[in-house]
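1. What follows is a predicted structure for the sequence shown.
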Amino acid sequence: ILHFHIPDFPIAVARVVDPGLRGRPVAIVPATSRRALLQAVSGEARAEGIWTGMPLETALRRCPRLHLLAPAPELLTRAGRAVWELTAGYAPVREPAGQGRIYLDASGCSRLLGPGRDLAMRLERELHKRLRLDGSIGVAGNKMTALIAAGYLRRTGVCDILPGSEAAFLAPLPVRQLPGVGRRRFDLLDELGLVRIGDIAALELSRLALLFGGFAPLLQLRARGIDPSPVCPPRRKPALAAETTLPRASNEMLLLRAELCRLVEQLGLELRRRGTGCRRIELRLVYADGVERRGQLGCDDAAETDDELLALTDRLFERLNERRVQLRSLRLRLLELGGAIQPGLFGDRDGPRGAFRNSRALQQAIDQLRHRFGDRAVRRGRGMVVVNKNASVAPSPGGRGPGGGGSQ
């Protein structure tokens, strides 16, 4: 198993575009506000006492010569796709593991591809030659050990852990490097004097169970270098997504609710065109200081009308939007597509089924008008809010009727 990692991926990509940034303290920050939080920092910046998540104002006090870069999501997407395509010839099974990270499983391919260490060195050379990126690669018998090995050298290169030596490699390392050992568990282990992974591996399972309960067996296996989890290729699940970026950051609730309404109407129309429903939605909020909040909300029955989707979206938005910072963008995804609700053949017109049938009939009529006269033919009044040039919020100037965008 190989774990391939490009350290500080956003900054590494920026340095390919602008080689003059090499050797300088660099940070990615999403806004010019001095309260904005750093999204990524270079090794030179960390040497100056700067870390990811630090407020920009504090970072500039510590390092006045810090070079600031704006996020470039499109560039990172292209770079990530190029790295993924480059690794295609190095293993039959691959798994993306985050920005600039990929697992590769070359088990049983040594006669075709060569030993794991040679394979990793060829990958490292080709990455530098073709994309001018440098990465660190861990080679081991399982995913967890390969992950830890990739960061062991603290520099680019290949760290090869021989089969059977996983426990010996992990034993002297600090327990914080084990997956699943967060701050609470680390503090508990530190109080007990268990500071090395080997200390945990040497403990009996019964004693670990007193401390960590049901997590103890998994913790012991990991401390002994055992990880049975396979490398899983990405699975494509049907989904619909839409995103909006505000002209300027805002926490005006009328505007935010209008944007959510427009996203729901856009996705809902496409959902019904496919003749399906969704059982889960996902909402991502990006604040002006770069902080992201993401959450999901499911429903028992498939939702398909705008009313149902909007009710779910509003509930999720209220749960996620707890900060008082202005929002920069919103992204809505419809997940678990399939199985649109079928109304019953019998039922009271005034009961729940009757209300559903009336709602669905109204939705079908609205969709027919939109199909005939355009998506903006019938719109909710809630969604007809815009930001004027003077940054005030006001209703949009659309007129009535199919041609003018009347409200519902």
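-> Structure's in. What do you need?

2. going forward, measure contacts between C-alpha atoms and count neighbours the same way
-> OK.

3. what sits against Gly49?
-> Arg62 (CA atoms under 8 Å, 6 or more residues apart in numbering).

4. Quick one: residues contacting the closest residue to Ala106 other than its chain neighbours.
-> The spatially closest residue to Ala106, leaving aside those adjacent along the chain, is Ala91, at 4.9 Å (CA to CA, 6 or more residues apart in numbering). Listed by CA under 8 Å, 6+ apart, the contact set of Ala91 reads 104-106.

5. Could you say which helix or strand holds the nearest residue to Leu113 once chain neighbours are set aside?
-> Take Leu113 and drop its neighbours on the chain: the residue closest to it by CA to CA, 6+ apart is Leu119, 6.7 Å away. Using DSSP states H and E, the element containing Leu119 is helix 116-131.

6. Which strands and helices lie in contact with that helix?
-> helix 73-86, strand 136-139, strand 157-160 (3 or more CA pairs under 8 Å, 6 or more residues apart in numbering; DSSP states H and E).

7. Touching it from outside, list them.
-> Around helix 116-131, the neighbours that count as contacts under CA under 8 Å, 6+ apart are 1-2, 83, 86-87, 90, 106, 110, 113, 133-137, 139, 157-158, 160.

8. Give me the buried subset of those residues.
-> Among those, those buried by neighbour count (16 or more other CA atoms under 10 Å) are 1-2, 83, 87, 90, 106, 133-137, 139, 157-158, 160.

9. Spell out, range by range, the helices that occur in the stretch 151-300 of the chain.
-> 166-170, 183-191, 197-202, 205-212, 216-223, 253-273 (DSSP state H, counting those that start in this stretch).

10. re earlier: out of the helices and strands packed on helix 116-131, the one nearest Arg236 is which?
-> Using CA to CA as the measure, helix 73-86 is the one of the helices and strands packed on helix 116-131 that comes nearest Arg236, at 15.6 Å.

11. and here's the other structure:
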Amino acid sequence: MTRLRSVLHADLDAFFVAVECVLNPRLKGRPVVVGGAPEKRGVVAAASYEARSFGIHSAMPMAQAFRLCPDLVRVSGSHAMYSRASRAVFEILGNFTPIVEKVSVDEAYLDMTGTNLVVGRTLDAAEKMRREVRERLRLDLTIGSSQNRLVSKVASAFAKPQGLFDVRPGQEARFLAPLPVKTLPGVGPVTEEKLLGFNLPTLGSLANTETCFLKERFGSYGASLRRRARGEDETPVLPPWERPQEKSIGHEETFPEDTGDDDFLHAKLQALLSAATRRLRKRALLARKVTIRLRWADFVTVSRDFTLPLATDHDGELLKPALELLHRMQTRRTLVRLLGVRLSGLCRGFWQGSLHEVQGSPGRSLVQALDSIRDRYGDSSVQTGEAVRLPPR
């Protein structure tokens, strides 16, 4: 007999904004967004529920958000504070089960199967988690509970904000049936439009559709759609030690103003490489492949890459070939809107320095010292000569 699982989906409510409200209680109850300035073509990273009532949502251009709500309060945000708050929340969650899968800075799955002898009934434990996060950190945590990840995620969305919702074993399909198809994780606008075109507006109607019909129209994905609409999901919750390694690490930036300044682009490329390789070092990873992405003002976008003979986590070994590649990519007399860097071909390890180390590049000890300073005082606390050319942000 298959053992029943017990899975929670924990999601912090309006996390970035909630942290800002803890830091500045005067923001509470007001329409608040976290994100870049509208004059710099910033976008909304997070919005309070009060701001959402005006139709404001994440990824919306900040200028549009202010048009929807002229009284909007914008804060730039403190990602260091968000990271600290996130770590504190995950420490609390880890006291209830060792099997915690961190999906993002404010979201996690917890496998509570077999923990009842230690922490009691799953729902009691979930309520205790919410209470501890609220009392210790003054943040609100919403939790969905069921036998699997998929239904628990939908349940937590159903319970927001500040809620706890449990779907009992055997009730998964009944719970999902009246919900719109877009509620199902993974169903985006394109799939939703197709399903509505087939007169399948709810998960119940999708669940009751013949598999062969869905396969004819969606391929093998059709069978998966039907199973998931019925609340069937066997995906395990993966703790850090069982999680697959990241496939790539990258950074990109849309500039406040389109630019044709080569010095600026070179300095920006170095800054992006520095940020990406710093993330490599934090994860004890090396990279062999570098991809540069360039978007011009007319939105034409191109990507090119190069591969190193040896993997590295040192931006000094990547900068020269990256600059050469960027130069070869600049074939148009059009201003540049966006520049991005992605590192891939990742493997575990630490850079030891090559036999032919790049002249003028810092050694391992200096790189580690620079990382330590930036961790403590921020990314702009110490900069290379190229990066100093960048305007303050």
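-> Great, that's in hand. Model, not experiment: these values are computed from the prediction.

12. Return the closest of the contacts of Ala91 of structure 1 with respect to Ala12 of structure 1.
-> For the contacts of Ala91 of structure 1, the nearest to Ala12 of structure 1 is Leu104 (21.3 Å; CA to CA).

13. Throw the helices of the stretch 151-300 of structure 1 into a markdown table and include mean neighbour count and distance to Ser407 of structure 1, thanks.
-> Listed next are those as a markdown table, based on neighbours: other CA atoms under 10 Å; distance: least, CA to CA, whole Å:
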| stretch | mean neighbour count | distance to Ser407 of structure 1 |
| --- | --- | --- |
| helix 166-170 | 19 | 64 |
| helix 183-191 | 14 | 52 |
| helix 197-202 | 20 | 63 |
| helix 205-212 | 14 | 57 |
| helix 216-223 | 20 | 57 |
| helix 253-273 | 20 | 12 |
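
14. tell me the contacts of the aligned residue in structure 2 for Asp160 of structure 1?
-> Aligning on TM-score structural alignment places Asp160 of structure 1 opposite Asp166 in structure 2. When contacts are counted by CA under 8 Å, 6+ apart, Asp166 of structure 2 touches 123, 144-146, 152, 155.

15. at 10 Å what do you get?
-> Asp166 of structure 2 makes contacts with 8, 122-123, 143-147, 151-152, 155-156, 159, as judged by CA atoms under 10 Å, 6 or more residues apart in numbering.

16. Need the nearest residue in space to it, chain neighbours excluded.
-> Ser145 is the one closest to Asp166 of structure 2 (CA to CA, 6+ apart), at 4.5 Å.

17. Next, format the contacts of Ala91 of structure 1 as TSV and append distance to Val378 of structure 1 and secondary structure.
-> Output for those, formatted as TSV (distance: CA to CA, whole Å; DSSP: H, G, I helix; E, B strand; the rest coil):
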residue	distance to Val378 of structure 1	secondary structure
Leu104	50	strand
Asp105	52	strand
Ala106	55	coil
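
18. Still touching in structure 2? Go through these.
-> Retained in structure 2: 104-106, out of those (criterion both residues aligned by TM-score structural alignment, their matches' CA atoms under 8 Å).

19. wait, doesn't Leu60 of structure 1 sit right on Trp51?
-> No: Leu60 of structure 1 is beyond contact range of Trp51, at 11.9 Å (criterion: CA atoms under 10 Å).

20. Comparing those two, which residue is more hemmed in?
-> Using other CA atoms under 10 Å, the more surrounded residue of Leu60 of structure 1 and Trp51 is Trp51, with 19 against 15.

21. what's the distance between the more buried one and Leu173 of structure 1?
-> 22 Å (CA to CA, to the nearest Å).

22. Show me where the stretch 251-400 of structure 1 has its strands.
-> Along the stretch 251-400 of structure 1, counting by DSSP state E, counting those that start in this stretch, strands occupy 278-287, 292-303, 327-337, 378-379, 385-387, 393-395.

23. right, and those strands - which one's nearest Ile226 of structure 1?
-> Counting by CA to CA, Ile226 of structure 1 lies closest to strand 292-303 out of the strands of the stretch 251-400 of structure 1; the figure is 32.1 Å.

24. could you give the angle of the closest one to strand 327-337?
-> 40 degrees (axes from the mean of the first three to the mean of the last three CA atoms, to 10 degrees).

25. can you pull the buried residues of strand 292-303 of structure 1?
-> 293-294, 296, 298, 302-303.

26. Distance to Leu260 of structure 1 for those residues - can I get that in JSON lines?
-> Converted to JSON lines, the buried residues of strand 292-303 of structure 1 look like this (distance: CA to CA, whole Å):
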{"residue": "Arg293", "distance to Leu260 of structure 1": "15"}
{"residue": "Arg294", "distance to Leu260 of structure 1": "15"}
{"residue": "Gln296", "distance to Leu260 of structure 1": "15"}
{"residue": "Gly298", "distance to Leu260 of structure 1": "17"}
{"residue": "Ala302", "distance to Leu260 of structure 1": "20"}
{"residue": "Ala303", "distance to Leu260 of structure 1": "16"}
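
27. What is the most widely separated pair among these?
-> It's Arg293 and Ala302 that sit farthest apart of these, by CA to CA, at 24.7 Å.

28. Give me the nearest residue to Thr334 of structure 2, chain neighbours excluded.
-> With sequence-adjacent residues excluded and distances taken as CA to CA, 6+ apart, Thr334 of structure 2 is closest to Trp296, at 6.3 Å.

29. That neighbour is in contact with Arg337, isn't it?
-> Yes: using CA under 10 Å, Trp296 of structure 2 is in contact with Arg337, at 5.0 Å.

30. Could you report the distance from the residue nearest to Glu259 of structure 1 when sequence neighbours are not counted to Ala258 of structure 1?
-> Once flanking residues are discounted, Glu259 of structure 1 sits nearest to Gly383: 6.6 Å by CA to CA, 6+ apart. Distance of Gly383 of structure 1 to Ala258 of structure 1, computed by CA to CA: 4 Å.

31. Give me the common contacts of those two.
-> Common neighbours of Gly383 of structure 1 and Ala258 (CA under 10 Å, 6+ apart) are 264, 395.

32. Mind telling me what the residue nearest to Ala106 of structure 1 corresponds to in structure 2?
-> Structural alignment (TM-score structural alignment) places Ala91 of structure 1 against Thr97 in structure 2.

33. so where does that match fall, helix or strand?
-> With DSSP H and E as criterion, Thr97 of structure 2 is part of no helix or strand.

34. thinking again about what came up before, look up how far Leu8 of structure 2 lies from the match of Asp160 of structure 1.
-> 9 Å.

35. hey, what's in contact with both of these two?
-> Shared contacts of Asp166 of structure 2 and Leu8 (CA under 10 Å, 6+ apart): 122-123, 143-147, 151-152, 155-156.
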